[in-house]
Structure formats: structure tokens, C-alpha cells
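Chemist: When you get a sec, could you give me coordinates for this:
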Amino acid sequence: MSSANVVVHIVDDEEAVRSSLAFLLDVSGFAVRTHATAQSFLEVAGGIRNGCLVTDLRMPDMDGVELLRRLRASGHMMPSIVVTGHGDVQMAVEAMKNGAIDFIEKPFSNETIVESIRRAVDLATSQVDAEQGRERVRDRLRSLSERERQVLAGVVDGLPNKLIAGELGISPRTVEVYRAALMGKMQARSLAELVRMVMDIDLSALDGPAGAP
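Modeler: Alright, predicted model coming up:
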């Protein structure tokens, strides 16, 4: 995914701050959306698939730390930058502990905020690309038959063909046949590549029934 597809979401209760930062980012080539309150941002956060966040730390409805906590709790965390005033360093550190990738103290230069946001956008891009890659792997896994998934589980566990065969009640030669078939369906060029593909995916939690053995 191109970084141009990432939307920078600005959350700040001061309209003048939102407008000036949005203008700066727009002329710097970023796609921007502004939010007047943390709550209004939370209401749309679940639908954001390729975004990053710039939030003020102190806001009347909800501070930036609580916003990050709620994003994390709901599973909608994204690369986030917290803007802080003087004396807010301790709270800014708390924001970092809750997932912020950077905090910037006011007053800040245009170059400082733009560079920080560029890093956040690059991170958001890499995260989306990684998730798209995992989804492609899930699609390939769904194409496997039940027996191929069983053989795959044994391979990922590091079991030799003979032991996999014993557990499944089939011959080692049959395991080899299933293994070759699943390697082709998974588009894996080597055993190491196959293991890397699936090591962070729960094979038992895949949607949809597997095909026949």
C-alpha cells in the first residue's frame, strides 16, 4: 500500500490548532481528517484501516492518554503522536507506555511535526502491508484440505514425516504427497518460508470449512 493512502487523523479541541495543522499537512502532501473531540474520533476509529493519529494531550472531554487506552482496549490502535504542553512530560511518557510512538512538546516547528507524522505514516503503511500479507496467507490456508492442514500442523511443530504419519494413521509416503501439495497451494518455496508464513496464524481459528482430504 502506498503511504499516500494513509489518512492522518488530527484530534484537538481547538479549532484554530486543527485548521492550521491540517493546512500544513495538506500542503505537505498528506491526506487529513480532523476531529473536534476524542469521543467523536473513537466513534469512527473502528472503521479506520489505514490511518495514524495526532492528538493533543489535554482536552476537556478526554485526555490523550485515555484516548490511547480506549483505542488499545478496542483493538483499534494505530501509530499515534501526542502533542504536549509544558509540564506534561510525565503524562507524555504515560502516553508512550500506552502505545504512542512519539510525543512533541509545544511550541514545535513545522519540520518537527511533519517529520514525526511521516514516520507514523510509514509505520501505518508497513502495518497495513503486513496485515494484507497475513490475509493472503489465510486465503491460501483456507484452500487446504483437512488432511493437508493436519500435515501442515505437524510440519510447523517440527515433526518428521514418520511421526506425522503415525499420528494421522497414514504412511510416510502419503505424508510426503500431502506435504508437496500443501507447499504448492501455499506458494512456499522452502520449508523455512512455509513456517515463516504461518507461525503467527492460528490454524484452528481459520474461517470456513477445509476441503475434503
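Chemist: From here on, just use CA atoms for contacts and neighbour counts.
Modeler: Fine.
Chemist: gap between Ser80 and Ser19?
Modeler: According to CA to CA, to the nearest Å, Ser80 and Ser19 sit 19 Å apart.
Chemist: ok, these two, which is more surrounded?
Modeler: Shown here are Ser80 and Ser19; by other CA atoms under 10 Å, Ser80 has more neighbours (27 against 14).
Chemist: and stretch 162-176, how far apart are its ends?
Modeler: End to end - CA to CA - stretch 162-176 spans 10 Å.
Chemist: Here is the second sequence; please produce its structure so I can put it next to the first one:
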Amino acid sequence: MSAVVHVVDDDPDVRKALGRLLALDGFEVQLSGSTREFLDRYDPATTACIVLDLSMPGMDGLELQAMLAERGALHPVVFLTGCGDIASSVRAMKAGAIDFLTKPVDVDALLEAVKRGVVMDGNRRHRSHDREDAQALLATLTPRERELVPHLLTGRLNKQIAGDLGIAEKTIKVHRSRIMHKLQIRSLVDLVHFMERVEDDAARTPAPAPAKPARESADC
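Modeler: The predicted structure follows:
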């Protein structure tokens, strides 16, 4: 499924201009004039980046960002504002926004941020699917086989593991063979890499760009 760029802005002129700009650059774009309109059409299962106005009637951009986070929706967010302040910028970036741009927005900066967001979301989803596949294989192990996995990861010999657990070396050999077969791996190195896939990828998620001080606007 192709990536979608959501543009959420209550100004119809800004919304239309951004939609045209992003469409010309090859993005599939969905335009929403309010957070409610956005939520009505939002599909968290789609690879996407959200271009979000900071100040809107009703639920504002920061509140929408918080709501999505509470729901576990991790789409990258690029904030736009004509009335930004440093406190809002810092709050948005700490909450995971990948950029905070002021209006009138620099076209190149916006396109770069959106492209980065789409790539980040695609990579995150790929890692998530890969992790789910690995967890499904791990679930096929018996409790005894699961118990052996940490021992195998130490690189200890079958004889040493057998001594640690008080069971026959032959039994360890059988379990090791079954573990390798079920996890579709061939070596200790493969097992190490497999367990890395099972772990949460949060620590490997690229950090957001540093917050940029927002210019004060006469329209505030």
C-alpha cells in the first residue's frame, strides 16, 4: 500500500496549496479541515505522514498528537504554524514530532520533512512486521526449548548446559536441533540475530530532529 500524506489545516487556502504541492511531488494526499474530519478518515494501518496545523478550532494540533499517541498510532507528524512559540515547539518535538515549521512554510523544508517521515514510518512498519514474524516462530517452541534459548545464547557447549540444568547432554542436543529447525536458523549467530528481531525496536527508532526555535509571528 502506498504512503499517504495527511494535511490537517483549518485554512482552506493553505490546505489547497499544500495539497497541490505534495501531489505534484508524487504523494497521495488527504486534506482535512479539522481534527474531527481527519479522524473520520484516518487509517492507522496505512503508511503515512501527518502535516498538522498547530492552532485549530476545537481540538488543536498538540491535542490531536497526544490523542494519536494514546491510541498507539505512531505516524510521524510535521507541525505547521503561523503563530508558533518555543514552548509549543519543544512540547511537540518531545512528543515525537519530526519537525516544526513556520508559515509561510519553506517548500524544500516541508518536502524534506515529509519524505523523511514517510521513510521513517515505512521502516518502522517493516521492523514491526519482521518482529511479529519472529515472535510467531518463537511461540512454536515448547517451554523447555524456550528455557534453553538463553543458555544457547551464551555460546556454552551442550555438555556445559547439560551440567547447568542437570539433564543429559543428548537431550540438550535434541532440543538444540529442534530449536534451530523451528526458528529456521542454522547457527548461534543466526540465533543472536533472531532474538534481536524479537526485541522491541523502540531503541532503534531514529530520534526526531532537534527542535528549531519558532519565529514570532505578527499574526499571533
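Chemist: so where do the strands sit in the first structure?
Modeler: Ranges of strands within the first structure are 7-11, 31-35, 51-56, 80-84, 102-105, based on DSSP state E.
Chemist: Put together JSON lines for those strands, with distance to Lys185 of the first structure on each row.
Modeler: Formatted as JSON lines, the strands of the first structure follow (distance: least, CA to CA, whole Å):
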{"stretch": "strand 7-11", "distance to Lys185 of the first structure": "35"}
{"stretch": "strand 31-35", "distance to Lys185 of the first structure": "38"}
{"stretch": "strand 51-56", "distance to Lys185 of the first structure": "33"}
{"stretch": "strand 80-84", "distance to Lys185 of the first structure": "38"}
{"stretch": "strand 102-105", "distance to Lys185 of the first structure": "41"}
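Chemist: Out of those strands, which is closest to Val65 of the first structure?
Modeler: strand 80-84 (8.6 Å; CA to CA).
Chemist: where in the second structure is the aligned partner of that closest one, by residue range?
Modeler: Aligning strand 80-84 of the first structure against the second structure (TM-score structural alignment) gives residues 77-81.
Chemist: mean per-residue distance, the matching stretch to the first structure?
Modeler: The superposed stretch 77-81 of the second structure is, by mean CA distance after the TM-score superposition for the first structure, a mean 1.0 Å from where its aligned residues fall in the first structure.
Chemist: okay, which residue of the second structure is out on the far edge from center?
Modeler: Ala168 (44.8 Å; CA atoms, centre = their mean).
Chemist: Now do the contacts for that residue.
Modeler: By CA atoms under 8 Å, 6 or more residues apart in numbering, the contact list for Ala168 of the second structure reads Ala162.
Chemist: before we move on, what about the one 4 residues further on?
Modeler: Neighbouring residues of Ile172 of the second structure by CA under 8 Å, 6+ apart: Asn158, Ile161, Ala162.
Chemist: Can you say which of the residues you listed are buried?
Modeler: By the neighbour-count criterion of 16 or more other CA atoms under 10 Å, the contacts of Ile172 of the second structure include these buried positions: Asn158, Ile161, Ala162.
Chemist: Taking the centroid of the second structure, which residue is nearest it?
Modeler: Nearest to the second structure centroid, counting by CA atoms, centre = their mean: Arg124, 4.3 Å.
Chemist: Against Cys83 of the second structure, how distant is that one?
Modeler: 32 Å.
Chemist: do His175 of the second structure as well
Modeler: 63 Å.
Chemist: What residues sit buried inside stretch 9-24 of the second structure?
Modeler: Asp9, Asp10, Val14, Arg15, Leu18, Gly19, Leu21, Leu22.
Chemist: oh, I was asking about stretch 58-69 of the first structure
Modeler: Buried-residue list, stretch 58-69 of the first structure, by 16+ other CA under 10 Å: Arg58, Met59, Asp63, Gly64, Val65, Leu67, Leu68.
Chemist: Which of the strands of the first structure sits closest to Glu111 of the first structure?
Modeler: Glu111 of the first structure lies closest, by CA to CA, to one member of the strands of the first structure: strand 102-105, at 11.7 Å.
Chemist: Select, out of the strands of the first structure, the one closest to Arg147 of the first structure.
Modeler: strand 51-56 (39.5 Å).
Chemist: Superpose on the second structure and give me the mean offset of the closest one.
Modeler: So strand 51-56 of the first structure averages 0.9 Å relative to the second structure (mean CA distance after the TM-score superposition for the first structure).
Chemist: what range in the second structure matches that strand?
Modeler: The aligned range for strand 51-56 of the first structure is 48-53, by TM-score structural alignment.
Chemist: where's Cys52 of the first structure relative to Ile201 of the first structure, distance?
Modeler: Taking CA to CA, one finds Cys52 of the first structure at 25 Å from Ile201 of the first structure.
Chemist: neighbour-wise, which of the two wins?
Modeler: For Cys52 of the first structure versus Ile201, the count of surrounding residues by other CA under 10 Å is larger for Cys52: 25 against 15.
Chemist: I figured that one hits Leu71, correct?
Modeler: No - with contact defined as CA atoms under 8 Å, Cys52 of the first structure does not count as touching Leu71 (11.9 Å).
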